[in-house]
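A.B. asks: Can you look at this prediction? I've put the sequence above it.
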Amino acid sequence: MVRILVVDDHPIVRAGIAGLLATEPDFEVVGEAASGEAALDLVSAARPDVVLMDLRMPGMGGVEATRRLTRLTASPPRVLVFTTYEEDDQILAAIEAGANGYLVKAAPADELAAGVRAVAAGQTVLAPSIAAQLVARAHAGPEDRAERGPRLTPREVEILRLVGDGMSNPEIAGRLFIGESTVKTHLLRAFEKLGVSDRTRAVTRAMECGIL
């Protein structure tokens, strides 16, 4: 049996992941945690083989929790990051902290189950989109990195394109079948990367950079 600790700050998401994993005959969900601190507290008692780790949580985030978990002297659990974020900085930070795999929440259930089994067996698992980003980054020279400008995720680009089409946040949420708060989160992250503070400037800046 593969013993799994699920770490995610959203109760419904966490329960859904735990319920999904519990349907696998060779998995046992031995605990759930809503923060990095709670995960560290649970590990010694629950003794998971794999920690399924979200990245952004209140208090201690997933990167720092991963760093601390992998430094445990007595048989540290293996860490599989499972998150919505696909940015270079997040990916590299998690891997440098010691994560053994990185999957995104858009992954189908069978891919998640296979990832957990592979990580438990000592393998490294990367979502295809994550692997492609890392390969592109490794192959890019200094000039390429300087010229690429802001790196937006495919979802951020998609949302900005819909903003450019004149759609409101509720309309975008309906089109993409995601929550309005998720739309706002993607937009805020795009604003930060583009160095702007409003929707109109975000679209024009993305066009200037050749993103749209």
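C.D. replies: That came through, no problem.
A.B. asks: For the rest of this, base every contact and every neighbour count on C-alpha atoms.
C.D. replies: OK.
A.B. asks: wait, what's in contact with A39?
C.D. replies: Contacts here follow Cα atoms under 8 Å, 6 or more residues apart in numbering; on that basis A39 touches 5, 7, 32-33, 65.
A.B. asks: do you know how far the residue nearest the centre of the chain is from P11?
C.D. replies: Among the residues of the chain, the one closest to the centroid is T83, at 2.6 Å (Cα atoms, centre = their mean). Taking Cα to Cα, to the nearest Å as the measure, T83 falls 14 Å from P11.
A.B. asks: another one to put next to it:
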Amino acid sequence: MSEPITVVLLDDHPLVMEGLNNRLNREPGIQVLKTFSDPLLFLSEVEALRPDVVVMDIRMPQLDGFEVVRRLKDQYGLSVKIILLSGYNYHEFQLKAYDLGVHAYLSKQATFGQIINAIHQSMLGHVLIPETMLSPNLEESLTATEREVLNRIALEMTNKEIAQDLAISQRTVEYHITSITQKFGVKSRIGAVVKGYQAGILGDVILPEKR
């Protein structure tokens, strides 16, 4: 029997968290390790818990949800999947969330089935992009950081070199590469570069000179 997917919930709305906690704990293959309403307490205990997936709100007291995501991604990269639940369906919020490395951005109106699906899909490495963000234009589908990563891949830089150049962790670089290949429908860095040239994304951007 395979190990259950371990989940931690972070939300300062007790009714939302209680309902989700009860539903997820009844779902076969999913185990909620702990719930938090305080993001600072969550960050102090997450290392000991090491959940597979964190399901969290954006707007919380004491610490902004985006900052929580940033800290998690800097420390754990792809090893911790993050699903954001938000009452704010602003396009700029979605872009910022995916640029930071979340696996799903769901409305707080999402059904339990949609949240459970997002948990399972994230464990498969899939990034769930809202339909409102999908664009037939490949360049528009990439975040600003993904475009910078793609440009550096085309220059044959290693993941370590890209991380140093962009001042982000190597795990975060790996996430962005995974996201790029999924959006482009390719399976490798080389495939992403080829698709980038075909779409006219590469070749037009000049990287800043290193100091």
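C.D. replies: Received it, and whenever you're ready, just let me know what you need. Bear in mind the structure is a predicted one, so any value in this text is a computation, not a measurement.
A.B. asks: TM-score for this pair?
C.D. replies: For this chain pair, the superposition-based TM-score is 0.59 by TM-score structural alignment, normalised by the length of the second structure; 136 aligned residues with a Cα RMSD of 2.1 Å.
A.B. asks: Distance to G59 of the first structure added to the contacts of A39 of the first structure, as TSV?
C.D. replies: As requested, the contacts of A39 of the first structure are arranged in TSV below (distance: Cα to Cα, whole Å):
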residue	distance to G59 of the first structure
L5	18
V7	13
E32	16
A33	12
A65	10
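A.B. asks: Just among these, which is most surrounded?
C.D. replies: Most neighbours among those, by other Cα atoms under 10 Å: V7, with 28 neighbours.
A.B. asks: Trace that residue over to the second structure, please.
C.D. replies: Under the alignment (TM-score structural alignment), V7 of the first structure pairs with L10 in the second structure.
A.B. asks: re the thing from before, now, the contacts of A39 of the first structure that are in strands?
C.D. replies: 5, 7, 32-33 (DSSP state E).
A.B. asks: Rebuild those as JSON lines, extending it with distance to T124 of the first structure.
C.D. replies: Putting these into JSON lines (distance: Cα to Cα, whole Å) gives the following:
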{"residue": "L5", "distance to T124 of the first structure": "18"}
{"residue": "V7", "distance to T124 of the first structure": "19"}
{"residue": "E32", "distance to T124 of the first structure": "23"}
{"residue": "A33", "distance to T124 of the first structure": "23"}
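A.B. asks: Go through those and name the one nearest L187 of the first structure.
C.D. replies: Nearest to L187 of the first structure out of those is V7 (Cα to Cα; 25.2 Å).
A.B. asks: start and end residues in the first structure for stretch 154-166 of the second structure, please.
C.D. replies: Going by TM-score structural alignment: stretch 154-166 of the second structure matches no residues.
A.B. asks: any idea which helix or strand carries the counterpart of G113 of the second structure in the first structure?
C.D. replies: Mapped onto the first structure by TM-score structural alignment, G113 of the second structure lines up with D110. Assigned by DSSP states H and E, D110 of the first structure belongs to helix 109-120.
A.B. asks: Give me the mean distance between that helix and the second structure.
C.D. replies: Average distance, helix 109-120 of the first structure versus aligned residues of the second structure after superposition (mean Cα distance after the TM-score superposition for the first structure): 0.9 Å.
A.B. asks: That helix: which residues count as buried?
C.D. replies: 112, 115-120 (16 or more other Cα atoms under 10 Å).
A.B. asks: and L126 of the first structure, what does it touch?
C.D. replies: 101-103.
A.B. asks: all helices of the first structure, in order?
C.D. replies: Along the first structure, the stretches classed as helices by DSSP state H are 11-22, 36-46, 62-69, 88-97, 109-120, 128-139, 142-148, 154-164, 169-176, 180-194, 199-208.
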